[in-house]
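A.B. asks: After the sequence you'll find the predicted model.
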Amino acid sequence: MTSRRSLPKITGLPRTTAVATLLITALAAGLLTGATSAAAGDTAPVRIHDIQGTTRVSPLAGQQVADVEGIVTGVRTYGSKGFWFQDPKGDGNPATSEGVFVFTSSAPTVAAGDAVKVSGTVTEYIPGGLKSGNQSLTQLSRPTVTVVSSGNPVPAPVVINSRTVPARYSPQGDPAAENSINALPLAPSRYALDHYEALEGANVRIGTSRVVGASDRHAQLWVTVKPYENDTRRGGTLYGSYTSQNTGRLQIQQLAPLAERPFPKANVGDVLTGGAEGPLDFNQYGGYTLIARTLGTVADRGLKREHTRPQSRHELAVATYNVENLDPADPQEKFDALARAVVDNLASPDVVALEEIQDDNGAKNDGTVGAEATVRKFTDAIRAAGGPAYAWTSIAPENNKDGGEPGGNIRQVFLHNPARVSFTHRAGGDATTPTGVVREKGRAALTLSPGRVDPANAAWENSRKPLAAEFSFRGKPVIVVANHFGSKGGDEALSSHHQPPVRSSETKRLQQAQSVNAFVKEVLKADRRANVLVLGDINDFEFSATTKALAADGALTAAIESLPRSERYSYVFQGNSQVLDQILTSPAIRGFSYDSVHINAEFADQNSDHDPQVLRFRP
C-alpha cells in the first residue's frame, strides 16, 4: 500500500485515550512533583498559565481545578467537541501558554467572546496513544462551565511569522528519559517545537502564507510562514535531510463545519491570502495545527502538471509509477487519468514498472491473487489515450503474504512497448522461487525472467518481493528490478516527544536494500558492464541508510541526485516535499537523463499520491 496514506482527522477520535497512561508515566518520571492546586489549599486562583506550565506536561496533570477564568477563542462542534479559552492578562512568561482546550464531548453551548469560569480535571491527551511517540495536548476534561458575560473581545492573537519562529527545530532529547523532551524547560526563542508548544491552545495568527501541502479530503492544508526556507522551484518546501525539518510548516484546519463553509481547494505554490487566525491545536496527523476561526482565501498560482520529453530513437526510457491500489472496481476515470499520465506526461516510456497493482477484485479478501483484469483495464485505457499496445509481465503473490491492503494482494508489474523493446522470457518464476544470475555469451542473464529476488529472505516477510526482468533494446540486454519496500508506518512524527524521533520502519527497509544490493552484485560479478536499473517505491529518502545500502560498494547510483536539489522529490507529506520513489543505475549506465515528473503529489486533485520517475539512457 502507499507509504503514507492520509488518515481520518484526529478531531474524530475520543479524547480519553491514553490519558491515564500518560499520568502514570509522568508521575513515575517526577514531572508532577511539587504540583499544587486550588483544592490543596492555595489562596491564589489557578490560572491557565499555571495549568500549562513551562514544560510539555502540565504540573497540575490529574488534579481538579476550579473557576479558571478566561475568554472563549474558538468553539468546535464536530469531531472532538469542545472549546478553547484564554487568559487575556497573562503572566508575561513566553514559555507558558495562556490558552487551553476544554474537552466537552458534546457540542459546547459557549461562543467566542464569552467570559467563562471552568472547573474540571487537568489531563494530558496523547493523540494516537502512548506508543505513537506523539506529544500530548494539555486540556481540561469533564468540565463545569459558567458563562460570566458575552460579547467580549477575543484576546489579541500571537503572530507567528518568519521572525518569531526559531531556525532550530527541537532540542535534543534527554538520554536518561529515552530521548524525550517532555520534561525539558521550554525554550521558545531557541527551538521551533518549543515555540509552538508555548502557544498550545492560544489564539494565534499567521499572515499571507504560501501553501506547501495541498488541501485534502480531510479539509486541511499546509502552509509555511518562512517563504525562503528550503523552497522548491514549484513552491514547496524541500525535506533534504533529517535535520531539515522545515520549522515554518504549519497545518491549517477550520472551526466551521464544512456544511457551513467549504474548505478552500489549494495546490502547492498557491497562496493563502489574508492568512488565518484561531487556536493552536496539536493532533496526531499534523502536529501543531492552526484551527482557523477566520480563514483567508486561496490565490491560485497556476501550478501545472509537468510533461517529460520523449525519448529519442536511440534512448531507452524506463519509468516507475505507484498507481495507488489500482483495481478493476476503481472508476474508469481513474484508469483514464493514469493512462493519460503515462501517454502525455511520461511520453509513453519503453518500460514502466508499476507499483500497487491489486488483484482482480481489489480489497475483497476471498483468495483471488490474479491481476489480469486490473492490468488489461489499464493497458486498454493507455491505448485509448493514444499510447502504445503495452505487453505486461508480473508474478502473482501468495494470498495475503505481501502486505498492503488486506485482500488486495498488491504487486509490481512491468509494462513494455513491444515496438521498441523486447522482453526476454525465461519460464519458471513464481511467488516463492528466486531468480538467479548466470553468465551467458559473455553477459549476465537471469535464470528466471520475470523472477522474484530473494523471496525467502525474512526482510520480505509481509512485504512486496522485488521483481526482476530482462529486456533487450537494440540488441543490448537490460535487467530491471522493480521494488516496493516496506512503508514508513509506525515511525514517529517529526514533532514526536522523542528527539530525534524513532524511525522503527528503517530496520526492515535496510535489510531489503541489502538483499537487493547483494543481487545486483551477483549480476555485476557475472558482467561488470551489465545495464541494471533498480527502481520503484523505495519508501525512503535519497540520503537515508536504505539508499546508501542499495548503492553500497559502488553497485548502484541514485539517479535523483543528478537533479538540482530543489527538484529532488516525488511525494509531499505534512508540507515536506521529499523523495520516496527512485531509480538507481549500475556503473555502466552513464550520461542518462532523469526526471521526477510532478503530476500528483503537489495537487489537491490526485490520480495517485506519488509522482512518477523516468530515466532515459543509451545502453
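C.D. replies: Yep, that arrived.
A.B. asks: From now on I want contacts and neighbour counts done on CA atoms only, so please keep to that.
C.D. replies: Noted.
A.B. asks: I'd like the distance between the residue nearest the centre of the chain and Val478.
C.D. replies: In the chain, the C-alpha nearest the mean C-alpha coordinate belongs to Phe573, at 3.4 Å (Cα atoms, centre = their mean). Here the distance between Phe573 and Val478 works out to 34 Å (Cα to Cα, to the nearest Å).
A.B. asks: ditto for Ala468
C.D. replies: 11 Å.
A.B. asks: buried set for the helix ranked longest in the chain?
C.D. replies: The residue-count maximum for a helix in the chain (DSSP state H) belongs to helix 506-526. Neighbour-count burial for helix 506-526, with 16 or more other Cα atoms under 10 Å as criterion, is recorded at 506, 508-524, 526.
A.B. asks: on contacts alone, who are the packing partners of it?
C.D. replies: strand 437-440, strand 443-446, helix 545-551 (3 or more Cα pairs under 8 Å, 6 or more residues apart in numbering; DSSP states H and E).
A.B. asks: want to try CSV for these, with distance to Phe103 and mean neighbour count as columns?
C.D. replies: Shown next, in CSV, are those (distance: least, Cα to Cα, whole Å; neighbours: other Cα atoms under 10 Å):
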stretch, distance to Phe103, mean neighbour count
strand 437-440, 62, 15
strand 443-446, 62, 21
helix 545-551, 42, 22
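A.B. asks: Looking at these, spot the one closest to Ser487.
C.D. replies: Closest of these to Ser487 is helix 545-551, at 12.2 Å (criterion: Cα to Cα).
A.B. asks: check contacts around the residue nearest to Gly591 when sequence neighbours are not counted.
C.D. replies: Using Cα to Cα, 6 or more residues apart in numbering and skipping residues adjacent in sequence, the residue nearest Gly591 is Phe617, 6.7 Å away. Contact analysis of Phe617 by Cα atoms under 8 Å, 6 or more residues apart in numbering lists Glu315, Leu316, Ala317, Ile589, Arg590, Gly591, Phe592, Ser593.
A.B. asks: next up, a second structure to put side by side with the first:
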Amino acid sequence: MILALILVLLPANMQSAYAAGPVVFINEIHYDNTGTDTGEAVEIAGPAGTDLSGWSVVLYNGNNGAVYDTDALSGTIPDLGGGHGVVVLTYPSNGLQNGAPDGIALVQGSTVVQFLSYEGSFTAVGGPADGMLSVDIGVSQSGSGAVGNSLQLTGTGTGYDDFSWVGEAANTFGTFNTGQTFGVVSPIVVINEIDYDQPSTDMAEFIELKNTGSVPADLSLFHLDLVNGSGGTVYLSIPLPAVELAVGGYFVICASSATTALCDLDISPDSNLIQNGAPDAVALYYDGMLIDAVSYEGDTAAPFTEGSGAGLVDDGASATGGISRCEDGVDTNQNNVDFVAAEITPGAVNACAPPPPVEMCVLPDTPIYAVQGSGPVAAISGVVTVQGVVVGDFEGPSPQLRGFYLQEITGDGDPATSDGIFVFNGGSEQVNLGEVVQVTGTAMEFQDQTQIGSVSSVEICDATASVEAVEVTLPVPSLDYLEQFEGMLVHFPQTLYVTEHFQLGRFGQVVLSADDRLKQPTNIVLPGADALAMQAANNLNRIILDDSTNNQNPDPIIFGDNGMPLSASNTLRGGDSATGITGVLTYTWAGNAASGNAYRIRPLNAMDGYVWFDINNPRPEAAPERSGRLRVTSMNLLNFFNTFNDGNAGTPGCFPSGLDSDCRGAESEFEFERQWAKTVQAMLDSQADVIGVVEIENDGYGPDSALQFLVDRLNDAAGAGTFAFIDVDTATGQMNALGTDAIKVGMLYRPAMVTPVGNTAVLNTVEFVNGGDADPRNRPALAQAFEEVGTGAQFVVSVNHLKSKGSACETADALDGQGNCNIVRLNAANALTAWLAADPTGTGQPDALIMGDLNSYALEDPIRAIEDAGYTNLLAAYHGDEAYSYVFDGQWGYLDHALATAGMTAQVVAVNEWHINADEPSVLDYNTNFKSEAQITSLYAPDQFRISDHDAILVDIDPDFMAPDIEIVLSHRQLWPPNHQYVTVTADVIVNDNLDPNPLIELVEVLSSEPDDGLGDGDTPNDIVILDDFTFDLRAERSAQGPGRWYKIKYRVTDFAGNVSYHTAAVFVPKNQKK
C-alpha cells in the first residue's frame, strides 16, 4: 500500500485519493523571538483518534547534522473538528535551536514521516533521519518577532501537501491554525495476506484486506484487480460489497468459503482463482485510484510493484502457507520488506514469527578510560564503541539530561583517567541503572564534558553489574583534579555543609564545602595577598550538589532538610549538612548560563545514590533576648516599594523618573501584601526601639509613601502611635534631602521609648555621595540624636548605604579582594566620621552608632578607616570571625555594620545578628514569579524569614544618664601669713564615673573675691597665675578692711556619654591670725 503517511514519496499515479502527503504532520513551529526565546513549541496535526504511541519528535542541529533532542509523543489526537486535531510538544526557554539551519524530524517507530528544516537544508548525521536531506519549509523567524508568534500551515485539506507554510503570526498552539480547514478523514485499507497456491488443485485461495486507518471504510468504494505479471494485464476485477469495515477489521475474499475459514466474500471460480506468480500481482483501488499493490515471486510491471516485489513463493506443498504482512498491517511500501512466508490466518492477526534472537554486544569495544585519556579533553574522538554499566540514568526529553552515564566495570587502575562517560541519546528511554550496555557513537567534547553523541546503537547486554563508588574529599588539590572522576560514581565520606543555596529555587542546586561554610576572605584577613590566598583555598573547597534535571524553577525543589522537599516550613539553611553523599560526578551546566559548566554531584538517579540533609543551623525561634533598656536595629529591606512595575503606562511609575523602570521589589499588589506582612512581622519581633532601614522606596514622606505605609502597618499591628518615622525633608527643609536615587535610607522609632532631639542631619555632600568620582555613588547618610524617655540620656544613630561592589567606579578594582568601588567607600567612610565628629545634630552628644549596609567586609579599608577614627567594630568585638549577615558566591561575612564611638561602646550591653535572612533560600521570599501555583502557597509564610538577603543587626544599649562624681583635693586650703607673696597651690581632681574610666577634666576658672591690688612682692601685677590646669600661684594677701579673701577654683568633668558635672574648691586668706 501507498500509506497516506508517506504518499509524498510515491509516483503521482499511485497517490491516494484521501490526502496529499502525510496525514500526521508537523503543523506549527515557534523557535525564535526577541529577547529570551520563550513558549517554544512544535504542533502535530492528524486524524482524530490516531494513537501516537511510538511516535517521536527528533530535533537536529543543522551545523553538524546531529540530534540534540528527542521527545516521545503519547496519547491520541483529539477531535477538534472535521475528524482532525492537534497535539502540542512544548519546550523550555531556548529549547529549540535558532537555525541557519536546524531541523525537526517526525518519526513513527523508526520510520521518518517528515524531516523538515528552517533557514536552509542539511543532511542528518545519525539518528532516525541519518543520511536524509531535510526539506526547508521556506519561512523563518528572524529573532526580532514578538513573543507568542509562530510559523504555521494554512489552507484546506487532510494531508500535509494540502497546506502551505506562512511566516510569523500570532500562535494558535492547541487549535487549528488561522486560515486552516480540515476535510473529512478517509479510510486506509491495505492488502494484508494472500494465499495463492496449495497442494494439487488450488481450492483454498484468498486475499485478506485490513482497515489500518482511523475511520471505518465503506468497501463499496474499493475494488481488487488480479494482475498477470507477464504483461501487466488484469485477468480478474473484483468489486467489493457495501460493507462497513471497522477500524482494525479484516475482510477476506476467497474462492470457496467451504475451504477458507472466516471468508467474507465468496467469488468464482472455486479453484485456481489467483495465478501462481513468477511474477503476478494483486492491486487495490479506492474510487478508481490505485492505493496498494503486492507483487509476488518477482516484480510485476509498473504500477503494480511497491519497491521490489516479494521474492517469496507461496509453497504449493503446504495447505496452510501463504504470504503475510509482518508486522500485521504495517506498510512501508516495500513488498519485499513488508511480506514474509507465514502460516495463514484469514480474518485474524497475521502469524508473524518472532525474529531470531540477536546476539548482543559482540562488537569489539574501546575502553572508556582510553576514550577519556588523562587530559582535559577526549583522547580518542570520532566513532567508537564502548561498554560499561549504567551508573546514572538521566534519560528522557528535556529538561532531563537526555542521556546516561556509563562506567567501566573494571577500570585501568590509573587515577589520572576517568572510567566513566556520558552517553547523549537525545532523550530516548533505553537503559536502566545497573544494566551492562554497549554503545556505538561519536566521542566528542560538549561544553567541556567528554561524551558519546550521535549514537547509532545502544545494546543491552545480557548482564547486570555494579561498581564501587570512588571516594573523593574536599578540598581538592587543584581546580582540574576532579577531571579524573568525570562521569564516574563517586562518594564523599565527609560531612559537607551548605555554603550557598542562592540557585536552589531556580536550578535545584546547592553548593557544599568541607569543615564549615566558606568565609568571605576580607571578612577575616587583610585585603591583598592574604585575602587572595584564602580565596584560592576556598575555590578548592566547594562542589555543586544538583538534582537530576537541567530544569529551571523545578517543582518540587528536592533538597530540603530531613529528606523532604523544600517548603516554607521545611527550609534548608546555610550550615546545614549532609554526610556520605554518593552520586555521579558530572561536568555540565544547569540548563542556563546563569549556572554554567561546573563539576556537580548528582545523587538522584545514580547507582546507590544518597543524600540526606541534617539540621545544624536551626531557625531562631525568636529574636535574641533583649539585654539593654533600648535596642537599636538596622535592617536592609531589599527594595520595599509600594509602587509597582505593572507594565501599565497609565499607572504611576517610581522616583526619580516616574517610569516603571525605576520600580523595584514587589511587582503586584498581591506580591506586596506578601512582602509587607513578612517585613512587619520581622520588625515587630525584633523588639527594636530605633530602626534604621536601608533600601526603601524614595517617594517622600506623604500619606502614600512607602515609609508611611510601613509605619501604618506596624501601628495597625502594635497599636496606634507605637511607631513613628523621621520626616527628613521637613526636618531639614530640603527637598529630596536623601538624594534622587530610587531607594534611600530611613529611620523609625518608638515614641514611648525615645524622642528625637537636636537637628535631623543629612550628609549629602559631593565629597560623601560621589566618594571622589564624578557621579553619585553612595546614598546620603542620615543622623538623628535621640533622648531616652525617663532618663534624658542621649545618643546619635547614623544610617548608611554605601556603594555596592557590583558595578564599576572610576578607579578600577584593585583585585585585592575588596571588589569594585573600594576607594569610593573609603572616601565616604572618612567623610562620615569627620562629619559626625563635628556634631551635625547640634546636641553636643558625642556618643554615636554608625549602622547600615556599608558594602564593606570587616577588614576592608572603609571599616578600618572608621576604626582608626576611634570607633569600635561591635560585631567583631562581640562575635569575632564567626560574625556574618550576608552570603555572596557561597562565602559568608557581613556588610551590615554597627560601629560605635568609644563612649557609645561602653553603653553597649549586647550585639547580635538576627539570622532570619542570609541563611534562608531566596526562593522562600514573597515573590511569585517563576513559581508554580502550588509553590506560591507552599514556599511562602507570612513570617519573619527571608524578608531580605541581609540579616538584621541588633544593638542593645543602656544609655548613660549619670554625671561623674568629683572631689577636689587642694594642697593648701589657707594662705598665711598674708605677706603678699605667691603660694603655689595644686589641685588633685578625683573623678568617679559609672562607665567612663577617663572622663574629660577641664579647668573652668579661678576667681578671687577681691580684685587684684596692684604690684605685690616681686612686682607681679596679678594675684592669680595659672601655671597649668592643676597648678596655680595665688598671692597671700587680702584687704585690711574686708573679712578675708577667697580664691575659688572651678572644674568641669564630661564623660563620654556627654554627662557633665561641675565642682568648685576654695582657698582662704584670713583677715588676721585667728584661724
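C.D. replies: Thanks, I have the structure now. Keep in mind that this is a model prediction, so the values were computed, not measured.
A.B. asks: Quantify their similarity with the TM-score.
C.D. replies: The TM-score (TM-score structural alignment, normalised by the length of structure 1) is 0.66; 489 aligned residues with a Cα RMSD of 4.4 Å.
A.B. asks: With distance to Asp50 of structure 1 as added columns, please give the helices and strands packed on helix 506-526 of structure 1 in TSV.
C.D. replies: Listed next are these as TSV, based on distance: least, Cα to Cα, whole Å:
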stretch	distance to Asp50 of structure 1
strand 437-440	68
strand 443-446	69
helix 545-551	44
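A.B. asks: burial measure for whatever residue of structure 2 lines up with His307 of structure 1, as a count.
C.D. replies: Alignment note: His307 of structure 1 maps to Ala623 in structure 2; criterion TM-score structural alignment. Here the number of neighbours of Ala623 of structure 2 (other Cα atoms under 10 Å) works out to 19.
A.B. asks: what sits against the residue nearest to Ala623 of structure 2 when sequence neighbours are not counted?
C.D. replies: The spatial neighbour of Ala623 of structure 2 that comes closest, neighbours along the chain excluded (Cα to Cα, 6+ apart), is Ser686 at 5.6 Å. Ser686 of structure 2 is in contact with Ala623, Thr633, Leu954, counting by Cα under 8 Å, 6+ apart.
A.B. asks: just Pro376 of structure 2 next, same as before
C.D. replies: Contacts of Pro376 of structure 2 (Cα under 8 Å, 6+ apart): Glu483.
A.B. asks: Give the helix, strand or coil label for it.
C.D. replies: coil (DSSP: H, G, I helix; E, B strand; the rest coil).
A.B. asks: Average separation of stretch 508-521 of structure 1 from the aligned part of structure 2, please.
C.D. replies: Once the two are superposed, stretch 508-521 of structure 1 sits an average of 2.3 Å from its aligned residues in structure 2 (mean Cα distance after the TM-score superposition for structure 1).
A.B. asks: Okay, strands next: where are they in the stretch 901-1050 of structure 2?
C.D. replies: 908-914, 952-957, 965-970, 982-992, 1000-1008, 1024-1028, 1031-1035, 1044-1054 (DSSP state E, counting those that start in this stretch).
A.B. asks: Out of the ones you listed, indicate the one that is most buried.
C.D. replies: strand 952-957 (a mean of 26; mean count of other Cα atoms under 10 Å).
A.B. asks: circling back to that earlier point, could you redo the strands of the stretch 901-1050 of structure 2 as a markdown table and give each row distance to Ala537 of structure 2?
C.D. replies: Formatted as a markdown table, the strands of the stretch 901-1050 of structure 2 follow (distance: least, Cα to Cα, whole Å):
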| stretch | distance to Ala537 of structure 2 |
| --- | --- |
| strand 908-914 | 27 |
| strand 952-957 | 29 |
| strand 965-970 | 55 |
| strand 982-992 | 51 |
| strand 1000-1008 | 49 |
| strand 1024-1028 | 59 |
| strand 1031-1035 | 62 |
| strand 1044-1054 | 50 |
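A.B. asks: re earlier: ok, which of the helices and strands packed on helix 506-526 of structure 1 comes nearest Val148 of structure 1?
C.D. replies: Counting by Cα to Cα, and looking across all of those, nearest comes helix 545-551 at 58.1 Å.
A.B. asks: Which residue in structure 1 aligns with Ile1026 of structure 2?
C.D. replies: Checking TM-score structural alignment: Ile1026 of structure 2 goes with nothing.
A.B. asks: ok, Ile1026 of structure 2 touching Arg1035?
C.D. replies: No. Using Cα atoms under 8 Å, Ile1026 of structure 2 makes no contact with Arg1035, being 11.8 Å away.
A.B. asks: Quick one: closest of the helices and strands packed on helix 506-526 of structure 1 to Glu324 of structure 1.
C.D. replies: helix 545-551 (22.1 Å).
A.B. asks: name the helices or strands packed onto that closest one?
C.D. replies: helix 506-526, strand 557-558.
A.B. asks: Apart from its chain neighbours, what residue comes closest to Asp847 of structure 2?
C.D. replies: Using Cα to Cα, 6+ apart, the nearest residue to Asp847 of structure 2 is Met904, at 4.7 Å.
A.B. asks: Run a quick check on the one you found versus Ala848, I expect a contact.
C.D. replies: Yes. At 6.0 Å, Met904 of structure 2 counts as touching Ala848 under the criterion of Cα under 8 Å.
A.B. asks: That's all I had, so thanks and see you.
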